[in-house]
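Here is my input, please return the structure:
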Amino acid sequence: MEPNPNPRVLVIMPAWNEAEAVGNTVREVLTTNTRYDVLVVNDGSTDATAEEAAAAGATVLNLPFNLGVGGAMRAGFKYAQRLGYRQVIQVDSDGQHDPRSIDEVLAGLAHADISIGARFAERGDYKVTGPRKWAMQFLAKVISGLAKTRLTDVTSGFRAANERAVTQYLDHYPAEYLGDTIDSLVVAIRSGCKVTQVPVEMRPRQGGKPSHNPLKAAIYLGRSVFALLFALTRKPTKLTKPAVESVVA
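As a prediction, the model looks like this:
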């Protein structure tokens, strides 16, 4: 039996040891718009992430061990499909993604299958330097060519998808390092999904520890290039539904 189309929006939050921030983030999302449902995918946390998320009003999906963002998002997409959600959006549980920008990112789905909340699009003051900056610029240039539209922030996790994109993600959504952003986007584009971006402002983490440190930043460029090359070798999934038109942000 096919799920009935759900007019509500599913906000998926992958969370690993984010007890310090996840509760406030969930509450902020739920008070921003009454049509949002929040699913926190507890990715094998060893702290009180699940308890804090549930107390704040989220539905919590507990994974038995840490799978990484890619594995957590794949679980979230399966949940969305089974309950018939037409639109989903990934929001970081650490509070960096401003819930007030969710509707702006979702609006991009009127013209595309995937809408990215972009940090480097003439809005906000988010900055990166060194290898991470070089990697992001290189990746944005290459993937913009594939998508045939200007993209400035292809590693952003603040990303919305419609039913068509979710179907593609379920066939191919990698769990490798950087795969959840770079690999998934490249294969989606090659499968016929249209992509757009919406300028947003990012905030500092509201708690917990950042995922990037100097060592990770030093090797980011090499891993990013590897992830891109690997993505280009993957076999795309051919979608049968007609594509929507793409726009340039």
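
all contacts plus neighbour counts: C-alpha atoms, from now on.
Noted.

Could you check how far the nearest residue to Arg8 once chain neighbours are set aside is from Ala50?
Nearest non-adjacent residue to Arg8, counting by Cα to Cα, 6 or more residues apart in numbering: Arg35, 5.2 Å away. Arg35 sits 22 Å away from Ala50, going by Cα to Cα, to the nearest Å.

now what about the lengthiest strand in the chain, what contacts it?
The strand spanning the most residues in the chain, taking DSSP state E as the definition, is strand 6-15. Strand 6-15 is touched from outside by 22, 35-43, 45, 49, 69, 72-73, 76, 80, 83-93, with contacts defined as Cα atoms under 8 Å, 6 or more residues apart in numbering.

Now list the buried members of these.
Among those, those classed as buried by 16 or more other Cα atoms under 10 Å are 22, 36-43, 45, 49, 69, 72-73, 76, 80, 84-93.

Return the subset of the residues you listed lying in helices.
Among those, DSSP state H puts Val22, Thr49, Val69, Ala72, Met73, Gly76, Ala80 in helices.

so can I have JSON lines of these showing distance to Ala188?
Below are those laid out as JSON lines (distance: Cα to Cα, whole Å):
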{"residue": "Val22", "distance to Ala188": "29"}
{"residue": "Thr49", "distance to Ala188": "31"}
{"residue": "Val69", "distance to Ala188": "17"}
{"residue": "Ala72", "distance to Ala188": "18"}
{"residue": "Met73", "distance to Ala188": "15"}
{"residue": "Gly76", "distance to Ala188": "17"}
{"residue": "Ala80", "distance to Ala188": "18"}
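
Next, the structure of the following sequence, for comparison with the previous one:
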Amino acid sequence: MKKLIIIPAYNEEANIEKTVTAIQRDAKDFDYVIINDCSIDRTREICEEHGYNIVNLPINLGIGGAVQTGYKYARKHEYDMAVQVDGDGQHDPEFLNIMAEYIEKNQVDMVIGSRFIEKKGFQSSTARRVGIKFFSWLIKGLTGATITDPTSGLRMAGRNVIALFARDYPKDYPEPESVVAVLRKGMTVREIPVVMHEREGGVSSISPKKSVYYMVKVTLAILIERIRKY
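The predicted structure is shown next:
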């Protein structure tokens, strides 16, 4: 089974070396590609100094465009599985083999690493947890599926989802919306418990000022995704 780790990175000079080192230590059966989303810090320089496998985008596409680039890469190179691991060090590569084994054993299309099943490790802020519960409720109401951590970026996809995401992927705050897209296509999504870490450096893309916009935008996107035709 060919397995790929997609690492979207924008201004992750403080974290990218530690992220790749952890992957090389704990996920040796995986290939990886860093999608440098036109960073304006030393992210590209650090990657090239260390000889990391990197794709440098010519313009900033945002998280959705960067992740979709990774899925296009996975489809082009005929990977059987692809998993998103954020470049900020929050996702622990120790869980990747467990996720891959779950997909193989249970023949599911996507596995999400949820921090809320066993509630260990970094649980995010109170405000964000409220937002996450709202999206869980919304997805449950629209699809019937219970997803405890719909905003988790730690998601492993099989070939069917790779093909879907390479063709069509949300551009802005994509995680909840893309889960609905997978479920709408009749594919199977499951969650397993993982432990996540707090960001050690850099800045989150969702600032307090953007939180209201995030909630409104993602809610509308999920509702539109539920009714739109492919």
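
coming back round to it: quick check: the residue nearest to Arg8 of the first structure vs Val88 of the first structure, distance?
12 Å.

Strands of the first structure, residue ranges please.
Using DSSP E, strands in the first structure cover 6-15, 36-43, 59-63, 85-90, 114-118, 159-162, 195-199.

Turn these into JSON lines, columns for distance to Gln206 of the first structure.
Below are the strands of the first structure laid out as JSON lines (distance: least, Cα to Cα, whole Å):
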{"stretch": "strand 6-15", "distance to Gln206 of the first structure": "13"}
{"stretch": "strand 36-43", "distance to Gln206 of the first structure": "17"}
{"stretch": "strand 59-63", "distance to Gln206 of the first structure": "20"}
{"stretch": "strand 85-90", "distance to Gln206 of the first structure": "17"}
{"stretch": "strand 114-118", "distance to Gln206 of the first structure": "19"}
{"stretch": "strand 159-162", "distance to Gln206 of the first structure": "20"}
{"stretch": "strand 195-199", "distance to Gln206 of the first structure": "21"}
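
Ok, which of these comes nearest Ala147 of the first structure?
When the strands of the first structure are compared by Cα to Cα, strand 195-199 sits nearest Ala147 of the first structure, at 6.7 Å.

returning to that earlier point: what residue of the second structure takes the place of the residue nearest to Arg8 of the first structure?
In the second structure, Arg35 of the first structure lines up with Asp29, judged by TM-score structural alignment.

Just list the residues touching the residue positioned nearest the centre of the second structure, thanks.
In the second structure, the centroid-proximal residue (Cα atoms, centre = their mean) is Gly153; its distance is 2.8 Å. Contacts for Gly153 of the second structure (Cα under 8 Å, 6+ apart) come out as Gln84, Val85, Asp86, Ile112, Glu175.

residues contacting the last one?
What it means is Glu175 of the second structure. Pro150, Thr151, Ser152, Gly153.

what's the neighbour count on Ala145 of the second structure?
17 (other Cα atoms under 10 Å).

now do Ser211 of the first structure
Ser211 of the first structure: 6 neighbours (other Cα under 10 Å).

what about Met156 of the second structure, neighbour count?
Neighbour tally, Met156 of the second structure, other Cα under 10 Å: 26.

and if you look at Gly186 of the second structure?
Going by other Cα under 10 Å, the residues that sit close to Gly186 of the second structure add up to 9.

and what of Lys3 of the second structure?
23.

That one matches what in the first structure?
So, by TM-score structural alignment, Lys3 of the second structure is matched to Val9.

can you list contacts of stretch 60-79 of the first structure?
Residues contacting stretch 60-79 of the first structure (Cα under 8 Å, 6+ apart): 12, 14, 16, 39-45, 50, 53-54, 90, 166, 169-170, 173-176, 179-180.

these two touch, right, Ala217 of the first structure and Thr129?
No: contact criterion Cα atoms under 8 Å: Ala217 of the first structure and Thr129 do not qualify, at 9.3 Å.
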